[in-house]
Each structure stands twice: as C-alpha cells, then as structure tokens.
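**Q** the sequence and its predicted three-dimensional model are supplied below.
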Amino acid sequence: MSFNNIYDISGSAMNAQVMRLDTIASNLANADTVAGSEQDAYRALKPVFSAMYQTASGDTDTGNNLSASVKMMGIVQSDRAVEQRYEPNNPIANADGYVFYSNVNSLEEMADMMSASRSYQTSVEILGKVNSMQQSILRLGQS
C-alpha cells in the first residue's frame, strides 16, 4: 500500500463524515418542526455508506495490494413513527385537531454528531502521521 492510498482512504472517510454531519445538522434544525399531516412531517435523514475495495490495478477483485474507501450510497429517511399531538388551537392542526412532529431524536443525533466528529478527527490524525512518516523518510534519504 502506497502513501497515496492512505491519503485516498482517509480523504474518503473524511468526506463520509462531512456528509454524516450535514444530515445531522439538517435533522437537528428540523427537530421541532410541525406539520398538519403525517405525510408532511419531517423525517430524520440517515446517510448510507459502503466500503469499496480495490486492488492497485483498479479492479474490485481481491489481491495482495488491496485498499478500501468509503462510498456514499444514498440518504434514507428514518422509519421511526412521527409524533402526533392533540393541539386543536394550533393553526396547522388537521380537522381532528392533531399536529405531527418530526421523528428526530435530538439525543441520538447529538451522540451521532460526536461519533462523526471523532471519526473525522481520527482521519485527520492519520493524515498527520503519514505526513510525519514521509518527512522522516525524506530526512533518511538526505543522510
């Protein structure tokens, strides 16, 4: 595995965590939104990632010089039920007096945000270590 592969792997991991943080930010921003129907209620977004394995030649077959990267497969909506509350005085309540709140769980989102931030930080640290290793190799070559 070359240093370039490490940069590519860490870069793809960092991009994945940025996408994860973007969806978390959207979820937290819409945590307390209400709607007049269940269909219109905001549903939490969750990114779906996949590990992509490649050999040095670019094939997806297994081999001795195998590397991996993270690929964003898409964003899906949470299947958790939205909260229905009886608020007949709310201007957007339906004919039965109910409003529908988003299915965002703020505690879960905050925990997920901390996890994504840590993962991003780990990728940055890996890049720093690789950079330090490359500098050490260059210093050895000058000796």
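**A** That came in fine, so what should we check first?
**Q** C-alpha from now on. contacts and neighbour counts both.
**A** Noted.
**Q** quick one, what contacts residue 72?
**A** Going by C-alpha atoms under 8 Å, 6 or more residues apart in numbering, residue 72 touches 16, 47-50.
**Q** what's the closest of those to residue 126?
**A** In terms of C-alpha to C-alpha, no member of those lies closer to residue 126 than residue 16, at 15.5 Å.
**Q** would you say residue 116 is within a strand?
**A** No: applying DSSP: H, G, I helix; E, B strand; the rest coil, one finds residue 116 to be helix, outside a strand.
**Q** what about versus this one:
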Amino acid sequence: MGAFESLRIANTSLGMHQTWLDSLADNIANANTITGTDEDAFQAQMVIARARPDGGVDVAGIAEGDPEGRLVFSPDHPLADADGYVRSPDIDLGSQMSQLVMAQRGFQAAVQVTKTAQDGYNAALQIGRS
C-alpha cells in the first residue's frame, strides 16, 4: 500500500459513514412523525454502500422505506381520519440505534486510521530533518 493510499481509503470510509450517520439521525428524528391516512408516511433512508476496486467504499445510493408506513389507531389525534387512524413511519428504533452504534464505530475506526497515518508521516518527516 502506497504512502497516501491508507489516507485515501480512510477518507472514502469517513464520507460513507458520515452519510450513514446523517440518514440514521434523520430516521430517528422522524420516527414519531404522524401524518393523515391520505398522505405518505415519512420514508426511512437506508444507505447502500459499495466497495470500490481500489479498496475504498462509496455510497451507491439511498433506498427509501415504504411510504405506506403503518396505520395506528389514535382517534384523539388531530390528523385522525373518520375511523380514528393516522399513518406512522415503519421505523424500528431498536434497529436504527444498533445501526447508529455500528456507523459510529466505523467512523471512529476511519478517524483512527487517519491519525495513525498522519503520525507515521510526521515521524518520517522528522527523520528527514535530522
């Protein structure tokens, strides 16, 4: 692996993990967003990662959840239909929180690779100065 290749690969990982963290934050923030039954529910975003031939990783796309969501009986809600139902996103908070931990750990690992590479490059520069 070349001198700057580890930094390049770590940089692609940082970008993908940041996108994943952003989408998870949006999903968690909107997990309790209620709409009327005549509207689409909030659609969760799922990041699709793709390995690159050069060892990095890219965001291949963002898949969206089901706009149907789930119907919840809540006759006192101001958006309830005549039958007392509202539409709620079909988001499992437990799954979102588990993914959040994985995305955070991946981001932290990429940061550590960057720091380790920078320390190595700085040590090499110090050798040249002596």
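**A** Noted; the coordinates are in hand. Note that this is a predicted model, so its numbers are computed, not measured.
**Q** ChimeraX command for the buried members of the contacts of residue 72 of the first structure?
**A** A single ChimeraX command is used to select the members of the contacts of residue 72 of the first structure judged buried by 16 or more other C-alpha atoms under 10 Å:
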select :16,47
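**Q** reformat the contacts of residue 72 of the first structure as TSV; add distance to residue 83 of the first structure.
**A** Listed next are the contacts of residue 72 of the first structure as TSV, based on distance: C-alpha to C-alpha, whole Å:
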residue	distance to residue 83 of the first structure
16	30
47	22
48	24
49	28
50	31
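**Q** report the distance from stretch 69-83 of the first structure to the chain centre.
**A** Stretch 69-83 of the first structure sits 10 Å away from the centroid of its parent chain (C-alpha atoms, centre = their mean, to the nearest Å).
**Q** go on, stretch 36-50 of the second structure?
**A** Here stretch 36-50 of the second structure is found 14 Å from its chain centre; the criterion is C-alpha atoms, centre = their mean.
**Q** what's the answer for stretch 130-143 of the first structure, then?
**A** Centroid displacement of stretch 130-143 of the first structure relative to its chain, using C-alpha atoms, centre = their mean, is 34 Å.
**Q** picking up where we left off before, now, the contacts of residue 72 of the first structure that are in strands?
**A** Taking DSSP state E as the definition of strands, the contacts of residue 72 of the first structure contribute 47-50.
**Q** which one of those sits closest to residue 142 of the first structure?
**A** Within those, proximity to residue 142 of the first structure (C-alpha to C-alpha) peaks at residue 50, which comes in at 41.6 Å.
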